[in-house]
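>>> Turn this into a model:
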Amino acid sequence: MARKNDNKTLAENRKARHDYFVEEAMEAGIALVGTEVKSIRAGKVNLKDSYAEVRNGEVFIRNMHISPYEQGNIFNVEPLRERKLLLHKEEIKRLLGLVQQAGLTLVPLSLYLKSGRVKVNLGVCKGKKNYDKRDTMLEKAHKRDIERQMKERMKY
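From the prediction side, this is the model:
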């Protein structure tokens, strides 16, 4: 039986797009245990305050909360444990170089399924100031108003 190659988004970090400018995004695998995968597929994951860090030539994701699986009994693990991201050595070196620049950090943007495997969309991000956040909200409001006016004009 052939697997579909479509991506199904399981969780999204909306706060990351609000708090950071996303300079670049890349796909990474994530090392999970079976009950964590079942819990993620059930939608019981929170990326809100999570971030990634490079340590000893490896990338780890921290503060990603995966709720314990209800039928998991002894196989459940700690919800906030560190999880290793699976990347090539060259990618890790490049990320390390980017993170060492001032103000850049690694933030998970979304979790999704690809060919039956859980993947992380990892963003290299730069923090926004408060005035940047206000500008973004104004742009969004203007875009929404323009769309609304265009929709009204299309009725006639």
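>>> Could you use CA atoms for every contact and neighbour count after this?
Fine.
>>> So which residue is dead centre in the chain?
With distances taken as CA atoms, centre = their mean, Leu109 lies nearest the centre of the chain, 2.2 Å away.
>>> starting at the chain centroid, how far to the helix or strand where that residue lies?
Using DSSP states H and E, Leu109 maps to strand 104-114. Here the centre of strand 104-114 is set off from its chain's centre by 2 Å, with CA atoms, centre = their mean, to the nearest Å.
>>> how about this one, so we can line them up?
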Amino acid sequence: MAELKESKSKSGLISHGIASQNRKARFDYAIKETVEAGLVLKGAEVKSLRHGRATLTEAWAGERDGELWLFNAYIPEYQGGVLSRFEPRAPRKLLLKHKQINQLAAAVARNGITLVPLQIHFNDRGRAKVLLGLGEGRQKADKRHAVAARDWQRDKARLMRNKG
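Alright, predicted model coming up:
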């Protein structure tokens, strides 16, 4: 997938690009595969997302009645309108084909696999999309190894930059 960059207009709204990102997910989970899904939102939720105030740190995706849902994603109420009352942590339906839903549900049914929302972004057509990752939870030792590898890469780059 092409790298998305956050682009804001003069009014501070995100026209296309990343609206919210779960940075901690790649640290807590070993992401094996990613899937992009559509997101069913109300008008005020879209406006609030365009302001970039959503939070995915406690969010997760799961199956309910044969459909995939995004649970516990925080999208604050839009302050610009009167008719913008919605539940900030309401479950939101994810749009995928039935074949993809069945594959993801089978993967989640296996031991230790979790569907983690990595980011919410707007595509070129202005549609809200969720990037889901199929991940296995990391143990504390694995997290330490990831931190050590990241630090070594940073030090290595610093040494190469200073040498020449």
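>>> Give me the helices and strands touching the strand holding Leu109 of the first structure, please.
Other elements packing on strand 104-114 of the first structure under the criterion 3 or more CA pairs under 8 Å, 6 or more residues apart in numbering; DSSP states H and E are strand 8-12, helix 14-19, strand 51-55, helix 89-99, strand 117-127.
>>> Figure out which of those is closest to Glu82 of the first structure.
When these are compared by CA to CA, strand 51-55 sits nearest Glu82 of the first structure, at 9.3 Å.
>>> Report the distance from the closest one to the chain centre.
13 Å.
>>> List the contacts of the aligned partner of Phe27 of the second structure in the first structure.
By TM-score structural alignment, Phe27 of the second structure lines up with His18 in the first structure. Each residue near His18 of the first structure by CA atoms under 8 Å, 6 or more residues apart in numbering is listed here: Lys133.
>>> how much space between His18 of the first structure and Lys151 of the first structure?
The gap separating His18 of the first structure from Lys151 of the first structure is 27 Å, by CA to CA, to the nearest Å.
>>> One more: Val77 of the first structure?
Val77 of the first structure sits 50 Å away from Lys151 of the first structure, going by CA to CA.
>>> In a helix, Asp155 of the second structure, correct?
Yes - counting by DSSP: H, G, I helix; E, B strand; the rest coil, Asp155 of the second structure is part of a helix.
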